[in-house]
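K.L.:
A predicted structure for the sequence below; I have some questions about it.
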Amino acid sequence: METNHLFSLQVGNNRVWDYVRDNYVHRLLQSEGDGKVVSYERTSPVSDTKEELVQGEEKLTALQLEYTHLLSSQLESQRQYFENKITEAQAEAWHEAEESKEAVKKLSEEMQEIKQELAFVTREKVTLDKKINQLNSKLAKVSKDLETEQELNLSMRQGKQEWVSKVVKLESVVKQKDQKIAELESQVSDVMAHLEALSTVNCNPELQGGQVYIPNENSKPQGARRKHRK
């Protein structure tokens, strides 16, 4: 009591002595499984007898064993639970990793296909650009030829109108000449008839001294009138 401590711990069994109440008040038990300390307190303030102490020791030992078994089973259950969780997490992570690998492989294949298609499209574009340039050149040439042809057609239409006008004039001139030719042919026919009549008169002495009349063009032919000398 010189140290003014109210409690003291008995070495060996971890029992605590209360100097005020002059008895053991509680006991500290250490678990064999995890080493944790468990307190035990008596309910009776009466001093322990030897038999009570033995019974208390047995009960405490049984309680300690039960607690240790319960704690061990709980720890084992927790260990299995977390091991299962770890296994599931590992399996899920492995599955996700495999899926990621497959996705990366698929993306790589798609990228390769896209690169090939891009190269093909680029070549096609170059070819199409060349064809477009050629077509543009042909189109420019055709447009120029068309413009020239249109100008030529315009000139031809204008020339055609002039030639049509000239042809109409020529047809009119030809018609007039045909009329003159017809008149001249009629006159020539009359002259030939007159000459033939003169030739007949000259060859026939009986008809000499007579006169030959040439009928008009519009009159009916009546033949030559002959007059004899009286």
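P.N.:
Right, received. Where do you want to start?
K.L.:
when you work out contacts or count neighbours from here on, use the C-alpha atoms and nothing else.
P.N.:
Will do.
K.L.:
which other helices and strands does the top strand by length along the chain contact?
P.N.:
The longest strand of the chain (DSSP state E) is strand 23-30. For strand 23-30, the packing partners by 3 or more C-alpha pairs under 8 Å, 6 or more residues apart in numbering; DSSP states H and E come out as strand 15-18, strand 37-41.
K.L.:
what element comes up after the longest one heading to the C-terminus?
P.N.:
So that's strand 37-41. helix 50-203 (DSSP states H and E).
K.L.:
tilt between that next one and strand 23-30?
P.N.:
Angle between the axes of helix 50-203 and strand 23-30 is 40 degrees (criterion: axes from the mean of the first three to the mean of the last three C-alpha atoms, to 10 degrees).
K.L.:
tell me the contacts of the closest residue to residue 37 other than its chain neighbours?
P.N.:
Of all residues not flanking residue 37 in the chain, residue 30 sits nearest, at 4.3 Å (C-alpha to C-alpha, 6 or more residues apart in numbering). Counting by C-alpha atoms under 8 Å, 6 or more residues apart in numbering, residue 30 makes contact with 36, 37, 38.
K.L.:
here's the one I want to compare it with:
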Amino acid sequence: MATSGGEDPSGSASSSASALDSLPFSSGNPRIEETRGVVLLHPEPPAASSSSLLPVGRKPRVCVPGVPNHLTYADFGRFCASWASHILETRIIRIDGVEDQYGVLIKFDTQSFTDSFYMSFNGNRFSSLEGNVCRVRFVEDVHYTQLIEHAHSSVTSSAEQPTCPVCLERLDQDPGGILTTICNHSFHYSCMSKWADSSCPVCRYCQQEPEKSSCSVCGTSENLWICVICGHVGCGRYKGGHAIEHWKETQHCYSLELETQKVWDYAGDNYVHRLIQSKTDGNLVEYNFYGDHSVDGMCPTCNGDAGISEALLDSKMEAIVEEYNDLVTSQLEKQRNYYESLLLEVKEDNEKEIAAATEKAVGIKVQKLQAKLDKCMEETGFLNDIHENLVKNMEMWRERIQKVKEREQAAIRLKDEKIEKLEEELRDLIAHFERQNTVAEASESMSSDINGSTILSVPSESSASSNSSIRN
């Protein structure tokens, strides 16, 4: 349970444990097997805050301690039908000291639905015509203290039932949860909701305790006889003799002894009941003796021992046959569980082998892919080196080409300059030749005019410069 920060954990745990209420209970068929235990309940909240204050550290398990005996399993199932899909387990218990009521232990799947169930049903009536009020208590824990096994108990009754006796399906396949009756037989909740009787479908044990009868005249509860004609209850002749007095007054000659369930005929003064209840297993066996008795079965000289012995022998034989059938059933169930375990082991081994083979194949494939990846990485590195070298060579050739272009451009410029100079010199030379021709023509014409005269030519600046350039 939760503790606050400033408290001692051990002290709080001890105080919380001491605050829990203990509810002793029992379950099982008293003729065969009986289980005893104690339910630890959280204390009820105060009346003013019962609808809002919930116990701290509660668990998804509640107890309904006061369910009337006349409410069958189906009636209680309809009472809490809206929460049936969230119920994991329901167990019917017999509360010590309470005769006309039984308790119900309910386990839910979540805490929220447990709180909702508590809020919805705590303090409400089971029906509009019912005077009893439903009380819901939170359960802290359930302790089983004692297991009482009686003689001639069958194996089937004490062993856990793997399947539902009604629908023969496995108990863990129903979403509505499991219902365990007061005789410790487990069923599907949905199967028991259709069972209108308060008895168990397997052993017919009824959760309703039989009412204690008493003599209608003196009120004693020992050696009672009931008239099978009118139902009058009276005591035997060794108590008050009111049963035989009733026969004398009414002439109702048949009377049933409540303890042994045998019918006495007052007129014939003998037992006429042919079926008695065996004390070994509770089954009805045939009683084959019809001897005379002088009293209500209390005669000390009764010679009906042979019939009783025969009936007990038949009952023992039936018990042996039933026990043998139960033993065979249990052995077959063990064999089925054994072979199911073998199949489960084989399935697990196959799964392990498949997983190992898959892991091995994946490892081999990963190794191959890793080798291919390493090879590709190596080739990628080689190609990267070649690329770097090619890039360096390309840069170097670009520089060389640029230098060649620059030299070509410089040579072209020099050539253009030379061509321009030569063209200028050519033009000057052509002009010089033209002037010389002009001067020669002019000199010839003048010579014809001036006879005997000599004309001296004066060199011009252009001719001097041209001559000097030619010499150069």
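P.N.:
Done, it's in. In this text the structure is predicted, and so the values were computed from the model without any measurement.
K.L.:
list the buried residues for the longest strand of the first structure?
P.N.:
Neighbour counts using 16 or more other C-alpha atoms under 10 Å place 23, 24, 25, 26, 27, 28, 29 of strand 23-30 of the first structure among the buried residues.
K.L.:
same check, this time on stretch 404-412 of the second structure
P.N.:
Going by 16+ other C-alpha under 10 Å, stretch 404-412 of the second structure has no buried residues at all.
K.L.:
about what we covered before: okay, angle between the longest strand of the first structure and strand 37-41 too, please.
P.N.:
Using the same axes, to 10 degrees: strand 23-30 of the first structure against strand 37-41 is 160 degrees.
K.L.:
in the second structure, what residues pair with stretch 114-127 of the first structure?
P.N.:
Using TM-score structural alignment, stretch 114-127 of the first structure lines up with residues 373-386 of the second structure.
K.L.:
now the matching stretch on the first structure. Mean distance?
P.N.:
Compared with the first structure after fitting, stretch 373-386 of the second structure deviates on average by 2.2 Å (mean C-alpha distance after the TM-score superposition for the first structure).
K.L.:
residue 257 of the second structure matches what in the first structure?
P.N.:
Counting by TM-score structural alignment, residue 257 of the second structure has no partner.
K.L.:
residues near residue 257 of the second structure, how many?
P.N.:
Residues lying near residue 257 of the second structure (other C-alpha atoms under 10 Å) number 21.
K.L.:
can you check residue 433 of the second structure too?
P.N.:
Residues near residue 433 of the second structure, counting by other C-alpha under 10 Å, number 13.
K.L.:
residue in the first structure paired with it?
P.N.:
In the first structure, residue 433 of the second structure lands on residue 174 (TM-score structural alignment).
K.L.:
for residue 140 of the second structure, same thing?
P.N.:
Checking with TM-score structural alignment, residue 140 of the second structure has no match.
K.L.:
from residue 163 of the first structure, how far off is residue 27 of the first structure?
P.N.:
Residue 27 of the first structure sits 145 Å away from residue 163 of the first structure when distances are taken as C-alpha to C-alpha, to the nearest Å.
K.L.:
helices or strands up against the one helix or strand residue 148 of the second structure maps to?
P.N.:
Using DSSP H and E, residue 148 of the second structure sits within strand 137-149. Judged by 3+ C-alpha pairs under 8 Å, 6+ apart, the packing partners of strand 137-149 of the second structure are strand 33-41, strand 61-68.
K.L.:
out of those strands, indicate the one that is most buried.
P.N.:
Highest mean neighbour count among those (mean count of other C-alpha atoms under 10 Å): strand 61-68, with a mean of 22.
K.L.:
that one vs strand 33-41, what angle?
P.N.:
110 degrees.
K.L.:
gap between residue 405 of the second structure and residue 255 of the second structure?
P.N.:
Residue 405 of the second structure sits 144 Å away from residue 255 of the second structure, going by C-alpha to C-alpha.
K.L.:
contacts only, for the nearest residue to residue 141 of the second structure once chain neighbours are set aside.
P.N.:
Residue nearest to residue 141 of the second structure in three dimensions, not counting chain neighbours: residue 40, with 5.3 Å by C-alpha to C-alpha, 6+ apart. Residues in contact with residue 40 of the second structure (C-alpha under 8 Å, 6+ apart) are 20, 21, 22, 23, 139, 140, 141, 142.
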